[in-house]
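J.: 3D model of this:
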Amino acid sequence: MSSQPAAVGHDTVTVRRMLALTASAFLVLAAEPLYLLVDTAVVGHLGARALGALAVGTTLMAVLAIVGTFVEYGTTARAARWFGSDQRGRAVDEGVQASYLAVGIGLVVVVAGELLARPAVQLLAGSSTELRGPAEHWFRIAVCGMPMVLLVLAGNGWMRGVQLTRTPVVIVLVANGLSAAASPVLVYALHLGLVGSAWANLGAQVVGAALFVRALRREATGLRPDLAVMRSQLVLGRDLIVRAAAFQAAFLVAAGVAARMGAAQIAAHQIGMQLWEFTALLLDSFAIAAQSLVGAALGASNPRAARQLAGQVARWSLGAGAAFAAVYAAGWWVIPRVFTSSPAVWHQAHVLWPWFVVMLPAAGIVFGLDGVLLGAGDVAFMRTLTVIAALGGFVPVTLAAAHWHWGIGGVWAGLTAFIAVRLVGMVWRARGDRWLVLGTD
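T.: Sure thing, here's the model as predicted:
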């Protein structure tokens, strides 16, 4: 194995390379939440009932999507190590095997989602009968896209691992641009209402998956399934899935509590969560660049470069989080009105807004260090910390908000506690040496 391949030599682990990967990741990550923001705005003007139903449906889709966590992030970590050791063919093969897993797991998720759609929607919507029917209808259409969702995640994963920056941007922008254009047409012009957004979303997933498969066939030296590689990916994926499950369990509790507060509260929560996820994914652009470069540096047995990258990405992410906080603080009155014309929803959005703004600088650091430790493969620690933060911070505060009637602000105080616990743990871990594991194993 080469100890200093050109892909990750000291001269290439630079600010310029970090910025190139960050910019690529930024555009890819922005496309999906921008589409969701457009979709939320389109559906929001159908009324609080439709927006609340969309919140229930998208929350359930996010729960199911946890199975794709390792397909994306695990593939990046493994591919980056092979790429760093100057074995690009093996790095791309990680994408081939991840794509097979994506299709198989996605089909299982579709069957499970269709069978459990009604009780899952009832569990989340609670006694709100006005949300159940439209939410279930939207979800049954949307869940059919899970194999395509996972193929897109696998495609992003291996491309980031080999530091391809242009192709994923083009694919994701094309797919989501077509879908964003289709959503208002289907919802309003063709009078499909809420389900029109589900069909638009499904269309984007089909286009994106097809384009990523096409790119993989061009790059791969072979397309045969390799059960040994798949097993290794599943081992890494075990901790990533538990980590993602902790995330989604906490968010599911929050959505359930908000839904039981009323249609205005769950609608405001949907607006807040879409903005939160949009911002989180954009902040993740630094993390994804770090994940690729840190994995490659450790694959090339260069711990000094990995540690330098950790410090750099933490500083940049803090600055980005502070910048987003300033923008949202300035737009507290205007931004909610983009998504709904309901004064009741505006009021509830203003209640959660201070929590949303205050947490963003700390969240920037957390997301940046997430990428560092993911690139290092330190997923067992990340799993444990996330479970502690979710079950010891987010969920207790959210349930307390329901019990003592703190309102939607209490739910968002729980999210703030979740970020605070993770911040302490991530900074402590990054300052140590246990994550600096060298080589391709």
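J.: from here on, contacts and neighbour counts on C-alpha atoms
T.: Will do.
J.: how about the strands in this protein?
T.: Counting by DSSP state E, the chain has no strands at all.
J.: Residue 109 reaches residue 146, doesn't it?
T.: Yes: Residue 109 lies in contact with residue 146 (CA atoms under 8 Å); the separation is 6.9 Å.
J.: Centre of the chain to stretch 411-427, how far?
T.: With CA atoms, centre = their mean, to the nearest Å as the basis, the distance from the averaged C-alpha position of stretch 411-427 to the chain average is 17 Å.
J.: for that stretch, which positions count as buried?
T.: Of all the residues in stretch 411-427, those buried under the rule 16 or more other CA atoms under 10 Å are 411-423, 425-426.
J.: Counting neighbours, what do you get for the residue lying closest to residue 201 once chain neighbours are set aside?
T.: The spatial neighbour of residue 201 that comes closest, neighbours along the chain excluded (CA to CA, 6 or more residues apart in numbering), is residue 179 at 6.2 Å. For residue 179, the number of neighbouring residues by other CA atoms under 10 Å comes to 27.
J.: How about the contacts made by residue 179?
T.: For residue 179, the contact set (CA atoms under 8 Å, 6 or more residues apart in numbering) comprises 35, 200, 201, 203, 204.
J.: Name the residue in residue 109 and residue 146 with the higher neighbour count.
T.: residue 146 (27 against 20).
J.: right, and that one touches residue 111 too?
T.: No: because the distance of 10.2 Å does not satisfy CA under 8 Å, residue 146 is recorded as not touching residue 111.
J.: and residue 412, what does it touch?
T.: If a contact means CA under 8 Å, 6+ apart, then residue 412 has 352, 355, 356, 398 as its contacts.
J.: By neighbours, which of the residues you listed wins?
T.: For the contacts of residue 412, neighbours were counted by other CA under 10 Å; the highest total belongs to residue 398, with 29 neighbours.
J.: Can you tell me, leaving aside adjacent residues, what's nearest to the most centrally placed residue in the chain?
T.: The geometric centre of the chain, computed from its C-alpha atoms, lies nearest to residue 281 (CA atoms, centre = their mean), at 6.1 Å. Nearest non-adjacent residue to residue 281, counting by CA to CA, 6+ apart: residue 29, 5.6 Å away.
J.: Another sequence for comparison is provided below:
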Amino acid sequence: MNVSGDIFIRTLSVIAVFTFFTSRSAGIGDDTLAANSALLQFALLFSYFLDGFAFAAEAMVGRWFGANDKSTLKKTIGFLFYWGFGMGALFTVLYAIAGDQLLHFFTDQQEVVDRGSDFLWWVIFLPLVSFPSYIWDGVYIGATASVPMRNSMVIAAGCFFFLPFFVLFPYMGNHALWLGMLLFMLARGIILTLLFPRLLK
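T.: Take a look at the predicted model:
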């Protein structure tokens, strides 16, 4: 029950970020809403591949963490991050080279493609910025360490998505939404990285 409650709060934080992202996109304009929705598909496409590594992390970390085999646990996490970085780099290169073509795949409206191209460079860096958060999610779930997962998500959402957006939106407009999204993903990975030594103890 405790683990489920923590994950429920964590999930609410994720829903709050993405719902707010969509809502504010609509408030800026229809073209921006359509462009942001198309660009979010880039993040979802990447997440489908990284989720496989996260699921593997849940199983393997659960095994070695439960056995208190710290040596194998660290080696396993190292391999997971090795592959996670490789996938992040691969998708970053893919989005940098073929981002405009992918936009045309997600929408046939030229005005939406033109609007999306203005913000495409934010999405290009998203895989490299976000891959640690996916790997750490699997690690922490495998270790049933739900409290730091919950806390990191709430802090990342409040301090690194919502706060930067409200401060910078009057000056940056839609760019503030994408900056907040990148900071949100980056903060999740950094916070969970900093908390990991305590988890091992």
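J.: Post the TM-score for the overlay when you can.
T.: The TM-score (TM-score structural alignment, normalised by the length of the second structure) is 0.92; 201 aligned residues with a CA RMSD of 1.7 Å.
J.: hang on, the earlier thing: now do the same for the residue nearest to residue 281 of the first structure: its match in the second structure.
T.: Aligned by TM-score structural alignment, residue 29 of the first structure pairs with nothing in the second structure.
J.: For burial, what's the neighbour tally of residue 29 of the first structure?
T.: Residues near residue 29 of the first structure, counting by other CA under 10 Å: 23.
J.: ditto for the one 10 residues further on
T.: Burial measure for residue 39 of the first structure: 27 neighbouring residues, criterion other CA under 10 Å.
J.: In helices, which of the contacts of residue 412 of the first structure appear?
T.: When DSSP state H defines the helices, the subset of the contacts of residue 412 of the first structure inside them is 352, 355, 356, 398.
J.: so who does the second one touch?
T.: Remark: with contacts taken as CA under 8 Å, 6+ apart, residue 355 of the first structure is in contact with 409, 412, 413, 416.
J.: cool, and the first one?
T.: With CA under 8 Å, 6+ apart as the criterion, the residues that contact residue 352 of the first structure are 272, 408, 409, 412.
J.: Just give the closest residue to the first one, not the sequence neighbours.
T.: Which is residue 272 of the first structure. Residue nearest to residue 272 of the first structure in three dimensions, not counting chain neighbours: residue 349, with 7.0 Å by CA to CA, 6+ apart.
J.: how about that neighbour, what's its partner in the second structure?
T.: Aligned by TM-score structural alignment, residue 349 of the first structure pairs with residue 116 of the second structure.
J.: my guess is that match contacts residue 37, does it?
T.: No: judged on CA under 8 Å, residue 116 of the second structure makes no contact with residue 37 at a distance of 9.2 Å.
J.: Compare neighbour counts for these two and give me the winner.
T.: More crowded of residue 116 of the second structure and residue 37, by other CA under 10 Å: residue 116, with 23 against 19.
J.: Now do the contacts for the more buried one.
T.: With contact taken as CA under 8 Å, 6+ apart, residue 116 of the second structure is in contact with 32, 35, 36, 38, 39, 103.
J.: Could you measure from it over to residue 200 of the second structure?
T.: Note on residue 116 of the second structure: its distance to residue 200 of the second structure, by CA to CA, to the nearest Å, is 43 Å.
J.: ok, now residue 118 of the second structure?
T.: Between residue 118 of the second structure and residue 200 of the second structure the computed distance is 43 Å (CA to CA).
J.: Next: residue 105 of the second structure.
T.: The separation that residue 105 of the second structure has from residue 200 of the second structure, given CA to CA, amounts to 44 Å.
J.: Quick check: most distant residue from the centroid of the second structure.
T.: What lies farthest from the middle of the second structure is residue 67; by CA atoms, centre = their mean that is 29.6 Å.
J.: Determine the number of other residues adjacent to the aligned residue in the second structure for residue 268 of the first structure.
T.: Counting by TM-score structural alignment, residue 268 of the first structure lines up with residue 35 in the second structure. Residues near residue 35 of the second structure, counting by other CA under 10 Å, number 26.
J.: My guess is residue 35 of the second structure contacts residue 110. True?
T.: No: contact status for residue 35 of the second structure versus residue 110: not in contact, 10.3 Å apart, counting by CA under 8 Å.
J.: And the helices in the second structure?
T.: Secondary structure of the second structure, counting by DSSP H: helices at 2-28, 30-66, 70-106, 110-117, 120-142, 146-157, 163-172, 174-200.
J.: The first one vs helix 163-172, what angle?
T.: For the pair helix 2-28 of the second structure and helix 163-172, the angle between their directions (axes from the mean of the first three to the mean of the last three CA atoms, to 10 degrees) equals 10 degrees.
J.: can you check the third one too?
T.: Between the axes of helix 70-106 of the second structure and helix 163-172, defined by the same axes, to 10 degrees, the angle is 30 degrees.
J.: which strands and helices sit next to helix 70-106 of the second structure?
T.: Counting contacts by 3 or more CA pairs under 8 Å, 6 or more residues apart in numbering; DSSP states H and E, helix 70-106 of the second structure is packed against helix 30-66, helix 110-117, helix 120-142.
J.: what do you get if the cut-off is 6 Å, keeping everything else the same?
T.: Other elements packing on helix 70-106 of the second structure under the criterion 3 or more CA pairs under 6 Å, 6 or more residues apart in numbering; DSSP states H and E are helix 120-142.
J.: before we move on, back to that, which residue in the second structure aligns with the residue nearest to the centre of the first structure?
T.: Looks like residue 281 of the first structure aligns to residue 48 there (TM-score structural alignment).
J.: distance of its match from residue 54 of the second structure?
T.: Counting by CA to CA, the separation of residue 48 of the second structure from residue 54 of the second structure is 10 Å.
J.: Same check on residue 21 of the second structure?
T.: The separation that residue 21 of the second structure has from residue 54 of the second structure, given CA to CA, amounts to 24 Å.
J.: can you check residue 73 of the second structure too?
T.: Relative to residue 54 of the second structure, residue 73 of the second structure is positioned 14 Å away (CA to CA).
J.: Who has more neighbours out of those two?
T.: When residue 73 of the second structure and residue 54 are compared on other CA under 10 Å, the one with more neighbours turns out to be residue 54, at 26 against 21.
J.: circling back to that earlier point, what's the counterpart of the residue farthest from the centre of the second structure in the first structure?
T.: If you follow residue 67 of the second structure across to the first structure using TM-score structural alignment, you land on residue 300.
J.: Surely that match is in contact with residue 84?
T.: Yes: taking contact to mean CA atoms under 6 Å, the distance of 5.1 Å between residue 300 of the first structure and residue 84 places them in contact.
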